[in-house]
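Student: model this:
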Amino acid sequence: MTTSTGRALPPATVNAAFAGFLVSCVFAVTSIGVLVGTHDELVDALRASGTQMTEDQLQSAATVTQYTFAGIALVIALVQLWLAFKVRSGRNWARVLLTVFTVLQVGSLFVGEGSATLPAYGGALVAALAVVASWLPASNAYFATVKQAR
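Tutor: Next comes the predicted model:
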């Protein structure tokens, strides 16, 4: 299907992938909120590690950790959002990057000591489904059509 200007319109599979990546971004932002609520747990974990930090140092270390991980999560969500728009416009390189990022996202759930949260699992599941939708035959045809039109 094409527009009046001759541009190919994304099929339902690409639109579903786009929506899935948007929802995954919402999960990433939600995980930032969950992280903010874990300050006391971070302090307790640092204290249990046997560190010789003072209480003020423990509080500061937990706060720095929270801001660092929240910043990383926000940057990842923004990059994923940008790539989702590129996928919707038919950029195959964005589809490949989102596939790689999603594999890393799913893999990160199995690293660590069960520290993944419900938003992390939800975001990974939705992103994985979006990746599958982006590689279905109708999506492949769309990406090929967009590439050929350039």
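Student: alpha carbons only for contacts and neighbour counts from here, please
Tutor: Will do.
Student: can you map out the helices along the protein?
Tutor: Applying DSSP state H to the chain gives helices spanning 12-36, 39-48, 55-88, 92-108, 118-134, 137-149.
Student: one more to line up against the first:
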Amino acid sequence: MTTDTTRLTPPGTIIVAFFGFLVSTVAALVTAGFLLGARDELAAVLRKPNLTQQELDRAVTLAQGFAIGVVLLVGLVYLWLSFKLKAGRNWARVMLTVFTLLQVASLFATEGDTTTGYAGCAIAVLALVASYLPPSNVYIAERKHAS
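Tutor: Just a heads-up that it's a prediction; the model follows:
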């Protein structure tokens, strides 16, 4: 009978990454909440000379709903991936890497992002770094071989 020496509990670096991604997700959701308060600014962007006020109101509501829906969906996926990372799944770490890089790129591509958005992105980058530190790599490799 052989003993399994595979680490079953994640190291501190994975725990830091996990909570970092959770905080980053909350920051994204808070930023999405700001969309609800930006109705007038959104209306100014969508205003066309041939739209009635009722059509403009519907367009603004649709745009806000769509944006918030996308943020919620991405947030749920981010949370799911965070839990998979904590469980030692390398594919989740790769997907979180892609999402974090897209998040960083979006900060450079857009104007007017909030302090919360920048903070959430910075936390996601730090969480990503923690997920690639040596103890994290060992844990993920051990979990892969244990499967």
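Student: sorry, back to before: want to throw the helices of the first structure into a markdown table with distance to T5 of the first structure and mean neighbour count?
Tutor: Shown next, in a markdown table, are the helices of the first structure (distance: least, C-alpha to C-alpha, whole Å; neighbours: other C-alpha atoms under 10 Å):
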| stretch | distance to T5 of the first structure | mean neighbour count |
| --- | --- | --- |
| helix 12-36 | 20 | 21 |
| helix 39-48 | 53 | 15 |
| helix 55-88 | 17 | 17 |
| helix 92-108 | 21 | 17 |
| helix 118-134 | 24 | 21 |
| helix 137-149 | 12 | 16 |
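Student: and of the ones you listed, who's closest to G6 of the first structure?
Tutor: Among the helices of the first structure, helix 137-149 comes nearest to G6 of the first structure, with 9.1 Å by C-alpha to C-alpha.
Student: contacts for stretch 101-111 of the first structure, please.
Tutor: Stretch 101-111 of the first structure is contacted from outside by A116, A120, Y121, A124, L125, A127, A128, V131, using C-alpha atoms under 8 Å, 6 or more residues apart in numbering.
Student: and of the helices of the first structure, who's closest to S4 of the first structure?
Tutor: Closest of the helices of the first structure to S4 of the first structure is helix 137-149, at 14.5 Å (criterion: C-alpha to C-alpha).
Student: rewinding a little: just flag the most distant two among the contacts of stretch 101-111 of the first structure.
Tutor: Longest span within those, C-alpha to C-alpha: A116 and V131, 20.8 Å.
Student: check contacts around G75 of the second structure.
Tutor: By C-alpha under 8 Å, 6+ apart, the residues touching G75 of the second structure are T25, A28, L29.
Student: measure the counterpart of T102 of the first structure in the second structure to F18 of the second structure for me?
Tutor: By TM-score structural alignment, T102 of the first structure lines up with T100 in the second structure. According to C-alpha to C-alpha, to the nearest Å, T100 of the second structure stands 13 Å off from F18 of the second structure.
Student: now swap in G65 of the second structure and tell me
Tutor: Per C-alpha to C-alpha, G65 of the second structure is found 29 Å from F18 of the second structure.
Student: no more questions from me, cheers.
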